[in-house]
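[1] sequence first, predicted coordinates after that:
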Amino acid sequence: MSRIDHINNPDAPPPNSVVPSAVAFIENEHGEVLLIKRSDNGDWALPGGAHDLGESIEDTAVREANEETGLDIEVTGLIGVYTNPNHLIEYGDGEVRQQFSLNFRATAVGGEIKTSSESTQVRWFGADDLDGLSINSGMQLRIQHGFEHRATPYLG
């Protein structure tokens, strides 16, 4: 399914859903973050996705990270809550979702890095390695906040 992120776009279609989601800022011992290259839009992003019935939002981050990267992770904290009503995600099936995402700090505890149907590449990046990558501004904010190691979670 295709995906278009509309951020502060006055011509974006109106939203018709809100779905809680979670992403994982997985940091290694070298201070690098694990990013995936999304198969639906070609952008680089933190692994993550929609919350499913019957799981906690923390479990969502763990499941999605495993599905998209092959790694088993442990959530160690909350980086922030992202609910910008001007960030809309348009899907090819007509759904236009208003952003509602929790960004969790995590570490890898097992598994092996591999791609999936949702990720065409999975790679570690340092903070200085992100220039030139296709990353939407909403995701850039989550990644920046992860590298900042803020004392309190972002709320916005």
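    Good, I have the coordinates. Residues are numbered from 1 along each chain as shown.
[2] CA only for contacts and neighbour counts going forward, please
    Noted.
[3] quick one: Ser39 and Ser117 touch, right?
    Yes. Contact criterion C-alpha atoms under 8 Å: Ser39 and Ser117 qualify, at 7.0 Å.
[4] looking at the two, which is more packed in?
    Set Ser39 next to Ser117 and count neighbours by other C-alpha atoms under 10 Å: Ser39 wins out with 18 against 10.
[5] which residues does that one contact?
    By C-alpha atoms under 8 Å, 6 or more residues apart in numbering, the contact set of Ser39 is Ser117, Glu118, Ser119, Thr120.
[6] out of those, which are inside strands?
    With DSSP state E as the criterion, strands contain Ser119, Thr120 from among the contacts of Ser39.
[7] who wins for neighbours among the contacts of Ser39?
    Taking other C-alpha under 10 Å as the neighbour criterion, Ser119 ranks highest of the contacts of Ser39 with 22 neighbours.
[8] rewinding a little: and which of the contacts of Ser39 is nearest Arg142?
    Ranked by distance to Arg142 (C-alpha to C-alpha), those are led by Ser119 at 18.6 Å.
[9] and for Trp44, the neighbour number?
    24.
[10] who's the closest spatial neighbour of it, skipping the chain neighbours?
    Distances taken as C-alpha to C-alpha, 6 or more residues apart in numbering place Lys37 nearest to Trp44, at 4.3 Å, with adjacent residues excluded.
[11] next: Met1.
    Per C-alpha to C-alpha, 6+ apart, closest to Met1 is Gly92, 5.8 Å.
[12] before we go on, here's another structure to hold up against the first:
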Amino acid sequence: MGRRDYEDDPDAPAANSLVPAASVVVVGNDGRVLLQRRADNGRWALPGGRMEIGETLPGCAVRETREETGLDVEVVGLVGTYTDPGHVFAYDDGEVRQEFSICFLARPTGGELAVSDESTDVRWFTPDETDDLPMVASIRKRLTDWRSGAAPVFR
């Protein structure tokens, strides 16, 4: 299903849903960060997705990372909360979702890199290598917040 991101766009459609979601900054022992190239828009992104009934948000982060990248991770911190009502995702089926994402910090514990039906590539990057990668503004914001090394942000 296709998706279009709108951020502070006066022409964005009005949100009609709010879904808790997790995104994950996975950092290896060498300081590189894990990204996936999304199949729906061709841009680089953090692993993540919607929370399911019966799971915790950290559990969602672990599950989504495994499903999308093939890696098992352990959540070790919080990058920030991202709940900007000016950021919506419009899906082909008519859903327009207001952003509601908690971004976790995690470390890999096992598994092997693998693409999924949601990605075309999964790779490790040094923080500087992410500067020129094509990605939506909200993902860039999470990476910038992580790279700042500051306390968790609340947006």
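    Great, that's in hand. Given the structure is predicted, the values throughout are model-derived calculations rather than measurements.
[13] before we move on, back to that, what sits against the residue nearest to Met1 of structure 1?
    With C-alpha under 8 Å, 6+ apart, Gly92 of structure 1 has these contacts: Met1, Ser2, Arg3.
[14] what of Asp9 of structure 2?
    Residues near Asp9 of structure 2 by C-alpha under 8 Å, 6+ apart: Gly86.
[15] re the thing from before, give me the mean distance between the helix or strand the residue nearest to Trp44 of structure 1 falls within and structure 2.
    Here Lys37 of structure 1 sits within strand 33-38, counting by DSSP states H and E. Its aligned residues in structure 2 lie a mean 0.5 Å from strand 33-38 of structure 1 after superposition (mean C-alpha distance after the TM-score superposition for structure 1).
[16] distance from stretch 128-142 of structure 1 to the middle of the chain?
    Here the centre of stretch 128-142 of structure 1 is set off from its chain's centre by 11 Å, with C-alpha atoms, centre = their mean, to the nearest Å.
[17] contacts for it?
    By C-alpha under 8 Å, 6+ apart, the surrounding residues in contact with stretch 128-142 of structure 1 are Asp5, Ile7, Gly42, Asp43, Trp44, Ala45, Leu46, Ile79, Gly80, His87, Asn103.
[18] was I right about the last one contacting Gly80?
    In other words, Asn103 of structure 1. Yes. With contact defined as C-alpha under 8 Å, Asn103 of structure 1 counts as touching Gly80 (5.3 Å).
[19] name the residue in those two with the higher neighbour count.
    Asn103 (27 against 20).
[20] now do the contacts for the more buried one.
    With C-alpha under 8 Å, 6+ apart, Asn103 of structure 1 has these contacts: Ala22, Val23, Ala24, Phe25, Leu78, Ile79, Gly80, Val81, Tyr82, Arg142.
[21] what residues are up against Ser116 of structure 2?
    Ser116 of structure 2 makes contact with Glu67, Glu68, Thr69 under the criterion C-alpha under 8 Å, 6+ apart.
[22] which of the contacts of stretch 128-142 of structure 1 fall within helices?
    Of the positions in these, not one sits in helices, assigned by DSSP state H.
[23] rewinding a little: identify the contacts common to Ser39 and Ser117 of structure 1.
    In contact with both Ser39 of structure 1 and Ser117: no residue, using C-alpha under 8 Å, 6+ apart.
[24] what's the closest of the contacts of Asn103 of structure 1 to Gly126 of structure 1?
    Ranked by distance to Gly126 of structure 1 (C-alpha to C-alpha), the contacts of Asn103 of structure 1 are led by Phe25 at 12.2 Å.
[25] can you pull the contacts of the closest one?
    Going by C-alpha under 8 Å, 6+ apart, Phe25 of structure 1 touches Val33, Leu34, Leu46, Pro47, Asn103, Phe104, Arg105, Ala106, Ile143, Gly146.
[26] which element is the closest residue to it other than its chain neighbours on?
    With C-alpha to C-alpha, 6+ apart as the criterion, Phe25 of structure 1 has its nearest non-adjacent residue at 4.9 Å, and that residue is Arg105. Taking DSSP H and E as the definition, one finds Arg105 of structure 1 inside strand 101-111.
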